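# Okay, structure incoming, though there's no sequence with it:
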């Protein structure tokens, strides 16, 4: 054997780690504790917020879009429906707030579908975490966006004449109820995000569901002006119950029936569509 070969063999022998040393190193270190369901969900929620940080254009739907909705519908319908903008904004703003926030919930499904297409969710499913954590994290991250949209719309409404008789507490209660419903309603779009193959399909199906629910409601006018067959649908719509509850809370009232209906619909969405979502997630 040549001198160079002998020296190379000695170097390899010298640098190769011993099996006993590796075993001792691995055994000596404790395995990190399994993260709790809350910790995992909050982590994924923070991930959703970081995506907004790197792509701030995603905030368009919670800033420019709400401003456009408030101004357009207020000045377009105010004089015709209520005689003046000041009178109509008192009725419209809580309803248009509900409509705008409910409409932007569909972007949860689009974001999930995009991550699935990129293969990110394959990595998530291999992690030793609570299984629904990625889904819940998305919804928690989007809840921040809903708060931003609510603040923007209420600010614009106050500037053009909205005055909630319930004061800050009534406004806060109305926004909290809206956030609870929106969190639950978003589970529908997580299901579509897992079920459909492209984000365009998710967007298309979401619009087909959201538009009838939001426009066929009491967001813009009282249902009593509608035909009887349409009133039957509108009066039992979850968006109608939510809009009425938010409107009354901000006016300083306590609409027990509409709050109960809203929370009941929210529970139904979480239990029903949440279960379907996790079934699809585990099988995908």
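Alright, I've got the coordinates. If you're wondering where the values come from, they're calculated on a predicted model, not measured in any experiment. Numbers count the residues shown, from 1 in each chain.
# all contacts plus neighbour counts: C-alpha atoms, from now on.
Will do.
# what number of residues lie near residue 73?
Counted with other C-alpha atoms under 10 Å, residues neighbouring residue 73 total 17.
# And the one helix or strand it maps to, how far out from the chain middle?
Residue 73 belongs to helix 64-82 when elements are defined using DSSP states H and E. Centroid separation for helix 64-82 versus its chain: 25 Å, with C-alpha atoms, centre = their mean, to the nearest Å.
# ok, which stretches of this structure are helices?
3-15, 19-28, 37-54, 64-82, 85-104, 107-118, 120-124, 133-160, 167-195, 199-215, 228-234, 238-250, 256-283 (DSSP state H).
# now the ones you listed as CSV including distance to residue 221?
Listed next are the helices of the chain as CSV, based on distance: least, C-alpha to C-alpha, whole Å:
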stretch, distance to residue 221
helix 3-15, 80
helix 19-28, 68
helix 37-54, 35
helix 64-82, 8
helix 85-104, 8
helix 107-118, 27
helix 120-124, 43
helix 133-160, 18
helix 167-195, 19
helix 199-215, 10
helix 228-234, 11
helix 238-250, 11
helix 256-283, 17
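# and these, which is most packed in?
Highest mean neighbour count among the helices of the chain (mean count of other C-alpha atoms under 10 Å): helix 238-250, with a mean of 27.
# Packing partners of that one?
If contacts are counted by 3 or more C-alpha pairs under 8 Å, 6 or more residues apart in numbering; DSSP states H and E, helix 238-250 sits against helix 85-104, helix 167-195, helix 199-215, helix 256-283.
# putting a second one here so we can go through both:
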């Protein structure tokens, strides 16, 4: 079987496994929808005021997309590795032609499909229920690329967490510990003007920052976005390689 065939077979099996877990499917789409309804409808933005959520609704679209781009791959890939470790599946995997890189790539493809669908739902919901308006420009075609690269980055991070944590509960705790600070300190919901000056250089260390900046440039500000795309692409390659290397051969 070719490499493409091995990746396709593993991706098909992973997708079927996810679809069988109906609770996971439901909350993958339900959680970001609830977030949009709470902060986009109930907690309305007030552009003439100050503080959090004081900018127009379009400013926060990258933040809503970041919720699924960040949380879903961290928890799904990390938990999948934890389940494989507890069942000694990697020891069995080592006897097959499927490499660790191919395994992680297959699960990344599945996450791209799931999160791509969730992102499309969030995008439509934000435009429908908030005051956000998105100009239909050629740059909008780069938005799916940002989603793919963002998902790839955090699939790699999820693989690292799954390899380090000693249980599925440990993966969930580690994922939340990593994801919550990144979600609010990566120019998603909190503007840089609300952060202390000494902390601003640390914002540039977050991969999610480049996702948020690029998506915001495409959908809201009209600023240059190619540089953010290139940085995110480099980070995607680096984290995917690191995650594949960290996946254990045996347990």
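Sure, I can see it. On a predicted model such as this, the values are computed, not experimentally measured, just so you know.
# follow-up on the earlier one: got the angle for the helix holding residue 73 of structure 1 vs helix 85-104?
If you take axes from the mean of the first three to the mean of the last three C-alpha atoms, to 10 degrees, helix 64-82 of structure 1 sits at 140 degrees to helix 85-104.
# on average, how far is helix 64-82 of structure 1 from the matching bit in structure 2?
In the superposition with structure 2, the average deviation recorded for helix 64-82 of structure 1 is 2.6 Å (mean C-alpha distance after the TM-score superposition for structure 1).
# Which strands or helices does that helix pack on?
With contacts defined as 3+ C-alpha pairs under 8 Å, 6+ apart, the packing partners of helix 64-82 of structure 1 are helix 85-104, helix 133-160.
# List of residues touching stretch 153-161 of structure 2?
Stretch 153-161 of structure 2 has contacts (C-alpha atoms under 8 Å, 6 or more residues apart in numbering) with 69-70, 73-78, 81, 104, 108, 111, 171, 174-175, 207, 232, 235-237, 239-244, 246-247.
# again with stretch 78-90 of structure 2
Contacts for stretch 78-90 of structure 2 (C-alpha under 8 Å, 6+ apart): 158-163, 165-168, 171-172, 175, 247-251.
# so residue 130 of structure 1 makes contact with residue 42?
No: when contacts are counted by C-alpha atoms under 8 Å, residue 130 of structure 1 is not listed as touching residue 42 (11.6 Å).
# Excluding chain neighbours, give the residue nearest to the aligned residue in structure 2 for residue 221 of structure 1 in space.
Correspondence of residue 221 of structure 1 to structure 2, assessed by TM-score structural alignment: residue 190. Spatially, and ignoring its direct neighbours in sequence, residue 190 of structure 2 is nearest to residue 184 (5.9 Å; C-alpha to C-alpha, 6 or more residues apart in numbering).
# Trace residue 26 of structure 2 over to structure 1, please.
Residue 26 of structure 2 maps onto residue 60 in structure 1, by TM-score structural alignment.
# Repeat that for residue 161 of structure 2.
Per TM-score structural alignment, residue 161 of structure 2 is aligned with residue 192.
# And its match, how close does it get to residue 198 of structure 1?
To residue 198 of structure 1, residue 192 of structure 1 is 10 Å away according to C-alpha to C-alpha, to the nearest Å.
# try residue 283 of structure 1
Distance from residue 283 of structure 1 to residue 198 of structure 1, by C-alpha to C-alpha: 18 Å.
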